[in-house]
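*Asks:* predicted model follows, preceded by the sequence.
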Amino acid sequence: MVTVLVNGACGRMGQAVLKAVQEDSELKLVGAVDIKGGEDTGKLVGLPENGILVESNLTEALQRLNPDVMIDFTRPDVVFDNVMTALRNKVSPVVGTTGLSDGQKEEIRAAAEKLGTPAFIAPNFAIGAVLLMVLSRQAAKYMPDVEIIELHHDRKLDAPSGTAVQTAAMIAEVRKAHKQGHPEEKEKLAGARGAEYEGMHIHSVRLPGYVAHQEVIFGGLGQTLTIRHDSMNRESFMPGVVLAAKKVRSLCGLTIGLDKLLEF
């Protein structure tokens, strides 16, 4: 039985995680933290009351409850401190919050190795999204001209999404960097071609009605290939979150990406 504390418990993703943890026979919810404290974690997600109340102080909760795992779905501006707090308390963080810089990830890696406490970060916990990234890396070997379009709800704080950045990074592993489009191309409106990653373009859409969606478009001589994934609701992420919570303690140092836990 893996004991779990959920951080960011009152948010939309946090509530989905709370429900998934309580409904899994191999996980045991022992605590929850959010800036909005006080509510029963069973009642919060439509389950029977369990007496585990949402707290507001992460450090105190980690030290008192000593969980195996902290699942974090909070905000980009606080996630790094949350992760380091968990590691200092020998608790393995499973992180779904995006926005960590490369430098912060390296600091997390160093701390996880020094403290002997494994950590796990995934830009996307949907298994279909992981398959999209893996398939995109394969396709880029043969069709290296590619653009990424990611579409999310209008409450998302960072752009481009962590999934889009991770997809571009995986493609870059097999694709020689080169600038795409006409060499004399000029934007009539700044940003019209989106962000650029080693010559690839990434476009972010933010609209109400979306949850999390991405398509990767490859262009070749006389043909195009589109790989697309759609998350219709936040339940789509839960199998991946549960899997990571169960596996993280068996890992070493920092692991990034749900693909590392799947067999291909």
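*Replies:* Done, it's in. Numbers count the residues shown, from 1 in each chain.
*Asks:* hey, let's count contacts and neighbours off CA atoms from now on
*Replies:* OK.
*Asks:* how close does L243 sit to S25?
*Replies:* Relative to S25, L243 is positioned 12 Å away (C-alpha to C-alpha, to the nearest Å).
*Asks:* for stretch 105-120, give me every contacting residue.
*Replies:* Contact partners of stretch 105-120, identified using C-alpha atoms under 8 Å, 6 or more residues apart in numbering, comprise 83-84, 87-88, 90-95, 244, 248-257.
*Asks:* quick one: the strands in the stretch 1-150 of the chain?
*Replies:* In order along the chain, the stretch 1-150 of the chain carries the following strands (DSSP state E, counting those that start in this stretch): 2-7, 27-33, 54-55, 69-72, 92-95, 119-121, 145-152.
*Asks:* please identify the most buried of those.
*Replies:* Across those, the average number of neighbours (mean count of other C-alpha atoms under 10 Å) peaks for strand 92-95, which reaches a mean of 29.
*Asks:* that strand packs against which elements?
*Replies:* Using 3 or more C-alpha pairs under 8 Å, 6 or more residues apart in numbering; DSSP states H and E as the contact criterion, the elements in contact with strand 92-95 are strand 69-72, helix 79-88, strand 119-121, helix 238-247.
*Asks:* off-centre distance for the shortest one?
*Replies:* So that's strand 119-121. Average the C-alpha atoms of strand 119-121, do the same for its chain, and the two points are 10 Å apart (C-alpha atoms, centre = their mean, to the nearest Å).
*Asks:* on that earlier part again, would a markdown table of the helices and strands packed on strand 92-95 with distance to L135 be doable?
*Replies:* Converted to a markdown table, those look like this (distance: least, C-alpha to C-alpha, whole Å):
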| stretch | distance to L135 |
| --- | --- |
| strand 69-72 | 27 |
| helix 79-88 | 29 |
| strand 119-121 | 20 |
| helix 238-247 | 18 |
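*Asks:* nearest to Q63, of these?
*Replies:* With C-alpha to C-alpha as the measure, helix 79-88 is the member of the helices and strands packed on strand 92-95 nearest Q63 (9.3 Å).
*Asks:* put this beside the first:
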Amino acid sequence: MRKVLIAGAAGAMGQKAVALVNTMDGYDLTAVLAPHLKTDERARYHLANSVKIYHQLDQVEDGIADIWIDFTVPTAVYKNVKFALQHGFRPIVGTTGLTDEQETELVQLSKQQQLGGLIAPNFGMSAVLLMKFAQEAASYFPDVEIIEMHHADKKDAPSGTALSTAKLIDQVRQSHETNPAETESLAGVRGGDYHGIKIHSVRLPGYIAHEQVLFGGAGEALTIRQDSFDRQSFMSGVKVALEKVATLSHLVIGLENIL
């Protein structure tokens, strides 16, 4: 029986993860980290009486779990994952907001600790395929922009998926000049810039998670789009991560790398 701790268990994604673990054979939800979850709210959050509730990171006890699932917030994720690795937990991380430098440090720490884990900007299969297809298309269409659309409560911008898409495109994209005469009459109107790839973030009620990658060429255009209409769609990827994390020798970045 593999023991699981869920950080951010009271949030929308955390609750989906709780439901998933509760239905998986061979896995036992033993603890949650949720700063504002009260012990008398167990029934509301579908937590058995045996589940330990921690309100602070430094309260988490060694050995309480084997796997650490993190669906928290960008300001907490780095400290959480570092703590998990230092205390023998295998992390599965869906929280975005880690910098490249932080990811590099955490991967190195995982190798030192000889602990496998996964950091995934998106657990949805459609998003993983979008990134794969976008990277392939970028070899033929170097002129590209990304539009990501998320719910109004999302705390970070751009989304981790959009930034990961840009990084994958940048690996294969031919270098070329942008329009040197371009000006902005409204600051920021052209979006963020990752090595010349423009990224635009939309935050509106009613959306969940959506991304478009727009390619332009001489006389033609290509648009690749994915839509996540329900957070339940991300759980197929989390399930894969739970099943494979014990086989990983270090922290892996991207769900596509363990499929």
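*Replies:* Right, received. Where do you want to start? None of the values given here were measured: they were computed from a predicted structure.
*Asks:* TM-score for this pair?
*Replies:* Once the chains are overlaid, their TM-score stands at 0.94 when taken by TM-score structural alignment, normalised by the length of the second structure; 259 aligned residues with a C-alpha RMSD of 1.7 Å.
*Asks:* who wins for proximity to H213 of the first structure among the strands of the stretch 1-150 of the first structure?
*Replies:* Of those, nearest to H213 of the first structure by C-alpha to C-alpha is strand 145-152, at 5.0 Å.
*Asks:* so the closest one matches what in the second structure?
*Replies:* Using TM-score structural alignment, strand 145-152 of the first structure lines up with residues 143-150 of the second structure.
*Asks:* kindly report the same for stretch 234-251 of the first structure.
*Replies:* So in the second structure, the equivalent range for stretch 234-251 of the first structure is 231-248, judged by TM-score structural alignment.
*Asks:* between the two ends of the matching stretch, how far is it?
*Replies:* Comparing the first residue of stretch 231-248 of the second structure with its last one, the separation is 26 Å (C-alpha to C-alpha).
*Asks:* next: stretch 47-66 of the second structure.
*Replies:* End-to-end distance for stretch 47-66 of the second structure: 18 Å, by C-alpha to C-alpha.
*Asks:* and for the residue nearest to R42 of the second structure when sequence neighbours are not counted, the neighbour number?
*Replies:* Distances taken as C-alpha to C-alpha, 6 or more residues apart in numbering put A48 closest to R42 of the second structure, at 6.8 Å, once the chain neighbours are dropped. Neighbourhood size, A48 of the second structure [other C-alpha atoms under 10 Å]: 13.
*Asks:* and for V91 of the first structure?
*Replies:* By other C-alpha under 10 Å, 25 other residues sit near V91 of the first structure.
*Asks:* for it, what is the corresponding residue in the second structure?
*Replies:* The equivalent of V91 of the first structure in the second structure is F89 (alignment by TM-score structural alignment).
*Asks:* quick one: its match from A241 of the second structure, how far?
*Replies:* Applying C-alpha to C-alpha, one obtains 14 Å for the distance of F89 of the second structure from A241 of the second structure.
*Asks:* follow-up on the earlier one: looking at L243 and S25 of the first structure, which is more packed in?
*Replies:* In this view L243 of the first structure and S25 are compared by other C-alpha under 10 Å, and L243 has more residues nearby, 14 against 10.
*Asks:* before we move on, the earlier item: quick one: the residue nearest to R42 of the second structure and Q171 of the second structure, what's the gap?
*Replies:* Counting by C-alpha to C-alpha, the gap from A48 of the second structure to Q171 of the second structure is 46 Å.
*Asks:* again, but for Y45 of the second structure
*Replies:* Taken as C-alpha to C-alpha, the spacing of Y45 of the second structure relative to Q171 of the second structure amounts to 42 Å.
*Asks:* between those two, which one's more packed in?
*Replies:* Neighbours were tallied for Y45 of the second structure and for Q171 using other C-alpha under 10 Å; the higher tally belongs to Y45 (17 against 11).
*Asks:* hang on, isn't that one packed against G11?
*Replies:* No: in terms of C-alpha atoms under 8 Å, Y45 of the second structure does not count as a neighbour of G11; the distance is 9.5 Å.
*Asks:* what are the ranges of the helices in the stretch 51-200 of the first structure?
*Replies:* With DSSP state H, counting those that start in this stretch as the definition, the stretch 51-200 of the first structure shows helices at residue ranges 58-65, 79-88, 102-115, 127-140, 162-172.
*Asks:* can you list contacts of the fourth one?
*Replies:* To tie it back to what came earlier, the one meant is helix 127-140 of the first structure. With contact meaning C-alpha under 8 Å, 6+ apart, helix 127-140 of the first structure is reached by 124, 146, 163, 166-167, 170-175, 216, 218, 227-230, 237, 239-240, 258-259.
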